[in-house]
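Participant: Got a predicted model here, sequence first, then my questions.
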Amino acid sequence: MMDARCPQTYAEVLDTLFENYPELCACEAEVRAAASTVLGSFRSGGKLLVCGNGGSAADSEHTVGELMKSFRFKRPVDPAFADAYREANGAEAPSWLEGALPAISLVSQTALSTAFGNDEAAVGVFAQQVYGYGEAGDVLLAISTSGNSANVVEAAKVARAKGVKVVSLTGSRESALTGLSDVCVRVPRDEVFRIQELHLPVYHALCAAVEAEIFGGAGE
């Protein structure tokens, strides 16, 4: 749901994150680099692929939900699309159609994941989708509290081979994802549910900052 208050700019969103969660100052450089990486991909026509297990699977879907529809800003459709819709359908585009930041949750493909896990290898359910969806310039957001979740690690390996940048959210410890990521945000906690408590404000800030930069002036 959009914030009823005046939304912030890209820089203000990130600054506010560290003001509200001083603990995250330990990984401030990485959070800012993650936001820049995701923003750069969207601006160049790329998309975001997101994966994780358990609570991190829910975080994956939550992230996609904030990107594919209005979050804090009203998002008009692209004027060129509005013209194309009018020409194709003889009417204006519906008012409920919104600008989208293309993102795919790899945890949501139930039939594909169960079939691949049963027929091939469960460890590859995310990696197969990165291979199928991923293109150079895209970003994989890999969420793993341990940083060692096997199916997430395999997805990161395929992403690197495809030219897909890897941004990961983990806990404080060194992990397999540390070395596989272009940016690894290691939030300064060690217990699973406490790590997840900090993952949420981080990915909310990533979504809000990118949206502010791309759609912040759209209604002016």
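Facilitator: Structure received.

Participant: contacts, neighbours, all on C-alpha from now
Facilitator: OK.

Participant: OK, contacts around Tyr10?
Facilitator: The neighbours of Tyr10, taking C-alpha atoms under 8 Å, 6 or more residues apart in numbering as the test, are 208-213.

Participant: Can you point out the buried residues in the helix or strand in which Ala82 is found?
Facilitator: Using DSSP states H and E, Ala82 sits within helix 79-89. Within helix 79-89, the residues that count as buried by 16 or more other C-alpha atoms under 10 Å are Ala82.

Participant: Next SSE downstream of it?
Facilitator: strand 103-105.

Participant: how much space between Ser108 and Gln129?
Facilitator: Counting by C-alpha to C-alpha, to the nearest Å, the gap from Ser108 to Gln129 is 11 Å.

Participant: Looking at those two, which has the bigger crowd around it?
Facilitator: Gln129 (21 against 14; other C-alpha atoms under 10 Å).

Participant: so how many other residues sit close to the closest residue to that one other than its chain neighbours?
Facilitator: Excluding the flanking residues, the one nearest Gln129 by C-alpha to C-alpha, 6 or more residues apart in numbering is Leu106, at 6.8 Å. Look at Leu106: counted by other C-alpha under 10 Å, it has 25 neighbours.

Participant: correct me, but Leu106 touches Gly124?
Facilitator: No: under the criterion of C-alpha atoms under 8 Å, Leu106 makes no contact with Gly124, lying 11.4 Å away.

Participant: Make sure I have this right: Val185 is in a strand.
Facilitator: Yes: counting by DSSP: H, G, I helix; E, B strand; the rest coil, Val185 is located in a strand.

Participant: Comparison target, given below:
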Amino acid sequence: MEPVLEQMIRKYPEMEICLPDIGMAVELLHRTYANGGKVLVCGNGGSASDSEHIVGELMKGFMLRRPVNDSVRTRLNEAFPENGNYLADHLQGALPAISLVSQSALATAFINDVEPDMVFAQQVFGYVNEGDAVIGLSTSGNSKNVLHALQVAKAMGAHAIGLTGRSGGLMNGVCDTVIRVPYDSTPDIQERHLPVYHAICMMLEEAFFTS
């Protein structure tokens, strides 16, 4: 077992049941990034906050330093000799990720003009490429706007990953893997989603930024 997962299970022993699906999620996300893809994330309410949190851990240094490589530094210095080193010193390696929950102008326009439950699906349709990944968070597994986003992702050749509660809801029939934390109430589920996505982000960071 990965050390990160061992640490998670020591703190949350009931989460051992989720290990196979966490492993599959890491494998799919690793494949996405290794092939130059990106990750889109969506959810509602507290899960919207989790979507932002996940992107924050992927797009900058989390547990490791992520200095840019010499090639990037050289390009920056060639383009801007006066401050290329400053730019290079203050950039960090990124695992490309976009939260779909914070684009208020697009979201409110689409909700008003088209259909509220298609707002994330529209963003997925606009952003996703084959081989990308979409992470959807829903404590019930039945949030229509998240499900529609995952359905569009699958149809467009992207990986679909769900984080939900004990039953998995309708996500079970849509996603490549569903991480179902063994709880039924929304607060309990959301509390366990955090260590799950922290572990996933740590393992991806170690895979791509350990020299």
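Facilitator: Received, thanks. A quick note: this is a predicted structure, and the numbers were derived from the prediction, not measured.

Participant: TM-score for the pair, please.
Facilitator: TM-score of the superposed chains, computed with TM-score structural alignment, normalised by the length of structure 2, equals 0.95; 208 aligned residues with a C-alpha RMSD of 1.2 Å.

Participant: and the helix ranked longest in structure 1, which stretch of structure 2?
Facilitator: In structure 1, with assignment by DSSP state H, the single longest helix is helix 192-215. Mapped onto structure 2 using TM-score structural alignment, helix 192-215 of structure 1 covers residues 186-209.

Participant: So what touches the longest helix of structure 1?
Facilitator: 7-11, 13-14, 17, 24, 31, 34-35, 38-39, 43, 55-56, 59, 63, 66-67, 71-75, 145-146, 169-171, 187-189.

Participant: That one vs structure 2, average distance?
Facilitator: For helix 192-215 of structure 1, the mean deviation from structure 2 after alignment is 0.5 Å (mean C-alpha distance after the TM-score superposition for structure 1).

Participant: Could you list the buried residues of that helix?
Facilitator: 195-196, 198-199, 201-215.

Participant: Over to stretch 95-103 of structure 1?
Facilitator: Applying 16+ other C-alpha under 10 Å to stretch 95-103 of structure 1 flags 98-101, 103 as buried.

Participant: and which of these is nearest Leu112 of structure 1?
Facilitator: The nearest member of the buried residues of stretch 95-103 of structure 1 to Leu112 of structure 1, counting by C-alpha to C-alpha, is Ala103 at 17.7 Å.

Participant: That closest one matches what in structure 2?
Facilitator: Checking TM-score structural alignment: Ala103 of structure 1 goes with Ala97.

Participant: my read: Val185 of structure 1 touches Leu24, true?
Facilitator: No: between Val185 of structure 1 and Leu24 there is no contact under C-alpha under 8 Å: 9.6 Å.

Participant: Tell me which of the two has more neighbours.
Facilitator: Legend: neighbour count by other C-alpha under 10 Å for Val185 of structure 1 and Leu24, higher for Val185 (27 against 23).

Participant: Next, the nearest residue to Val178 of structure 2 once chain neighbours are set aside: secondary structure please.
Facilitator: Among residues not flanking Val178 of structure 2 along the chain, Gly162 sits closest, at 4.5 Å (C-alpha to C-alpha, 6+ apart). Following three-state DSSP, the label given to Gly162 of structure 2 is strand.

Participant: Ok, Cys42 of structure 2 next?
Facilitator: Cys42 of structure 2 - assigned by three-state DSSP - is strand.

Participant: ok, how many other residues are close to the counterpart of it in structure 1?
Facilitator: Residue correspondence to structure 1 (TM-score structural alignment): Cys42 of structure 2 is matched to Cys51. Residues near Cys51 of structure 1, counting by other C-alpha under 10 Å, number 28.

Participant: for His159 of structure 2, same thing?
Facilitator: 24.

Participant: Which residue comes closest to it once chain neighbours are left out?
Facilitator: Ala133 (4.4 Å).

Participant: for His30 of structure 2, same thing?
Facilitator: Leu204 (6.6 Å).
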